[in-house]
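Peer 1: With the input below, show me the fold.
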Amino acid sequence: MDSRHPDLHPLYDEHLATLRQRADAALARGGFDHLVIPAGHPRYQFLDDRPYTFYVNPHFKHWVPSTKAPGSWIVYTPGRRPRLVFLQPHDYWHAVPEAPAGYWVEHFEIVVIREPAEARAHLPADPARCAILGEAEWAVADAVPNNPRAVLDHLHYHRAFKTAYELAMMRVASRIGVRAHRAAEAAFRAGESEFGIHMAYVAAARQTEADLPYSNIIALNEHAAILHYTEFDHAPPAHPRSFLIDAGGSFHGYASDITRTYAAQRDGEFQALIDAVDRAQLGFCDGVRAGRDYRDLHVHAHHVLAGILREHGVIRMSAEAAVETGVSAVFFPHGLGHGIGLQVHEVAGFAAGEDGGTIARPEGHPYLRLTRVLAPGMVVTIEPGLYFIDMLLAELRKRPEAADIDWDRVAAFRPYGGIRIEDDVACTTEAPENLTRDAFAEAI
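Peer 2: Take a look at the predicted model:
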């Protein structure tokens, strides 16, 4: 999908109308007259003139598909056309942001400035009447971000419900990620190192590491047991056994988050374990239905994965006992998933409502990132896993339940590290839309 595709016009029109409605309600709730959103500024490394990678304020890119506009601002006043104060400096040291163009610009009053301080003249006169969303160091003069809780709670809660425009962006992000995943698998099959696989991914995605929504996880063999493994060995292992890749793509500020696991030996026991997790994962994806409590889906996943461990001879106890005693959490120590959209881990995963409040995690599941009841428009990840993590296994050996573990089976699977399979799934009024599987089907 090209950013100038004519079909984006009606989608963006509807999207902006939705944002304005939400902003109107949030400002009324907080008692403010204006919503002001800075894009943000680059940070510099300590004692150096090298900037860290700039990442735009997610509230900014919610309104405009511009992720590289540091020093710019959005001003929205109910009943008025939103204003974009766009910083386009005179600079021959760095690339200057291109002038705003495309399907969305007609909806904004656009003011171009040359110096960051010039923005103040185009912001509301009284900062006390403004809800300014951002970090304190992004202030210009007396326009200092105040992040009013009532405004943020309302906006964050409703951000879970994606517009048709946002879903279109996320479908493209999924296709970008899948294209790169295909290249990464091919590199693994060709015997590349973790670094080599990563480079194949970046080339196929046609996105730099800074453009990707998060740091790639490229894990061979035992490294797959490290949940957030972001180191890259430059030499391939002498005996490649397994490959876990957790990597996504970005499009107009929206993310995809995709994980796959591959066995070097396609007909071995580890492949059979991958296939079992894959079948289970598809069942969990089908559970992304309106009215389903995500906490219940997570606990259900524990029971199913414990059953897989039993079927494959890793545990001898029942699935129910494995969940009740916490044994299942040794092999599946993270949450089933999270919200996704403008951020990989979308905000308000625990929000009780638009007025704030928190929905607690289930007892014994401290790493679950989403506790809300699913509703149409929500997009969530479904990422079950089974791992053989030395630290957790060592702790399990000290417990009474150790007698119900086949440690020879554990030793056999340990060199493979672990398995994770992750899709991005949209909850609809009918059957779930699996953005990831659809993208893989298109890529064949």
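Peer 1: For the rest of this, base every contact and every neighbour count on C-alpha atoms.
Peer 2: Will do.
Peer 1: so how far is Leu212 from Ala203?
Peer 2: 12 Å (C-alpha to C-alpha, to the nearest Å).
Peer 1: and for comparison, fold this next one:
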Amino acid sequence: MAIQDLANAYPQHIAELQRHSTLALERGGCDHLVVPSGTLHYQVFDDRDYPYAVNPQFKAWAPLTRAPGSWLVFTPGQKPRLIYLQPFDYWHVVPEAPAGYWVDQFDIVIIRKPDEALQHLPGNPARCAILGEPQSALGDFVPDNPAAVVNYLEYHRAFKTPYEILMMREATRVGVRAHRAAEVAFRAGKSEFDIHMAYCSAARQDANELPYHNIVALNEHGAVLHYTELDTVAPAEIRSFLIDAGGSFGGYASDITRTYAFDRDSEFQSLIAAVDAAQLAMCAEVRAGFDYRQLHLGAHLKLAGVLKDFGIIDLSPEAALETGVSNAFFPHGIGHGIGLQVHDVAGFAASDAGGVIPRPEGQPFLRTTRTLEAGMVMTIEPGIYFIDMLLDEVRKGAHARSVNWDRVAQFRPYGGVRIEDDVVCTDADPINLTRDEFAATA
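Peer 2: Take a look at the predicted model:
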């Protein structure tokens, strides 16, 4: 990606943020938007700090992820102000002065001590919407996160600007490059820890820079949805590999999952291929006007069809969904919004004024219930798993005979299958950021 592309797209992104922020401030009866970047947190009874995580409301404006103690101020009708902390510090690397394609959009003030920000913040904190966490308080500037302002901004964050899509493409490029390295390590018989290290090396990002903790699961560990243990010794027999890992770029995230069979001619590989085909059909449904709840319920029907085709259940897809049997094999939601956060905000928002769109009955883990609109970026991540505690409940229940337990026992040593892509909803065909990048690096 050319930096010039970002430079060309960024002014429109900032203009859109200013437009939304102006309307949000009107909703909240405020004159100024004040956003701290966040501060370091220290562990209790210790002098060690937790990894710093920038305030998402701050990095929405500027591609700064390592600027604790800084502030963003927006007053309608005025150029946004960036108060940038560049401390005198011989213990740590001091952040470089702001530079690049984005700086012309701000009035930038450099401060050397955190308290110096006060002279550059608005005069009356009571007229400000201050968005952040309590630890970011400075003098009378205490984050209050007024609901009317936050609801409006978070609702509209679902719609990505062209600049944000470019940033997410680059985050995807980082993730796909690392996924390819992880598969090579898996094929070489490496342990989960060694595969994780190969991933980080290829991404050129460590665990604190990646958008979330890598899920690197061999064999039965693929049945643990958020498996992050990272065994340091490879199992005696390697059968399968599930990796859920992303990449970061300028504060934006990608979220990618792939599953592999060590034996490419195995029946488990056939199951992977069937889930992959179903997943592509789901990705094609990311269309403006489509209810994401229906996409989730449709995923259950498609996956139940796969289970029936493989002789794992003896129910129609509709009956598997109605009885809850499909939930035992696919217990999570079909996906979520993604962008500045891996699980992006306002997935249940009824409008930019607030309110909640409920989940479908019997589907407690779906993270988004909104109707899709152009500009949204969603993950699509169906899965089929062989999870003992969920299947034991089916075995004890009224539908035990609908499951072929011998077939479950055959697939159980492989853990499960999950395939996940990041997909842009448009006014026409969806754009699959993940598949595009895998195809470009084939």
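Peer 1: related to what we said a few turns ago, and Ala203 and Leu212 of the first structure? Which one has more around it.
Peer 2: Neighbour comparison, Ala203 of the first structure and Leu212: the larger count goes to Leu212, with 22 against 14 (by other C-alpha atoms under 10 Å).
Peer 1: aligned partner of the more buried one in the second structure?
Peer 2: Using TM-score structural alignment, the equivalent of Leu212 of the first structure in the second structure is Leu210.
Peer 1: Doesn't that match belong to a strand?
Peer 2: No: counting by DSSP: H, G, I helix; E, B strand; the rest coil, Leu210 of the second structure is not found in a strand; it is coil.
Peer 1: List the residues that contact it.
Peer 2: Gly246, Gly247, Ser248 (C-alpha atoms under 8 Å, 6 or more residues apart in numbering).
Peer 1: ok, and the most crowded of those?
Peer 2: Busiest of these [other C-alpha under 10 Å] is Gly247, holding 29 neighbours.
Peer 1: Tell me how far that one lies from Gly28 of the second structure.
Peer 2: Distance from Gly247 of the second structure to Gly28 of the second structure, by C-alpha to C-alpha: 35 Å.
Peer 1: wouldn't Val64 of the first structure be in contact with Gly102 here?
Peer 2: No: under the criterion of C-alpha atoms under 8 Å, Val64 of the first structure makes no contact with Gly102, lying 10.4 Å away.
Peer 1: which of those two has more neighbours?
Peer 2: Val64 (18 against 14).
Peer 1: residues touching the counterpart of that one in the second structure, list them.
Peer 2: By TM-score structural alignment, Val64 of the first structure lines up with Ala62 in the second structure. Listed by C-alpha under 8 Å, 6+ apart, the contact set of Ala62 of the second structure reads Trp102.
Peer 1: out of everything not next to it in sequence, what's closest to the residue nearest the centre of the second structure?
Peer 2: The centroid of the second structure falls nearest to Val342 when counting by C-alpha atoms, centre = their mean (1.6 Å). Closest residue in space to Val342 of the second structure, ignoring its immediate chain neighbours: Ala253 at 6.0 Å, by C-alpha to C-alpha, 6 or more residues apart in numbering.
Peer 1: Please report how far the equivalent of that neighbour over in the first structure lies from Val327 of the first structure.
Peer 2: Matched across to the first structure, Ala253 of the second structure falls on Ala255, judged by TM-score structural alignment. Look at Ala255 of the first structure and Val327 of the first structure: by C-alpha to C-alpha, they are 33 Å apart.
Peer 1: What count of nearby residues applies to Arg22 of the first structure?
Peer 2: For Arg22 of the first structure, using other C-alpha under 10 Å, the count is 17.
Peer 1: shouldn't it be in contact with His156?
Peer 2: No: look at Arg22 of the first structure against His156 with C-alpha under 8 Å: they stay out of range, at 10.0 Å.
Peer 1: Determine the number of other residues adjacent to the residue nearest to Val342 of the second structure.
Peer 2: Neighbour tally, Ala253 of the second structure, other C-alpha under 10 Å: 29.
Peer 1: List the residues that contact it.
Peer 2: Neighbours of Ala253 of the second structure in contact, by C-alpha under 8 Å, 6+ apart: Met168, Ala171, Thr172, Pro211, Gly246, Gly247, Ile338, Gly339, Leu340, Gln341, Val342.
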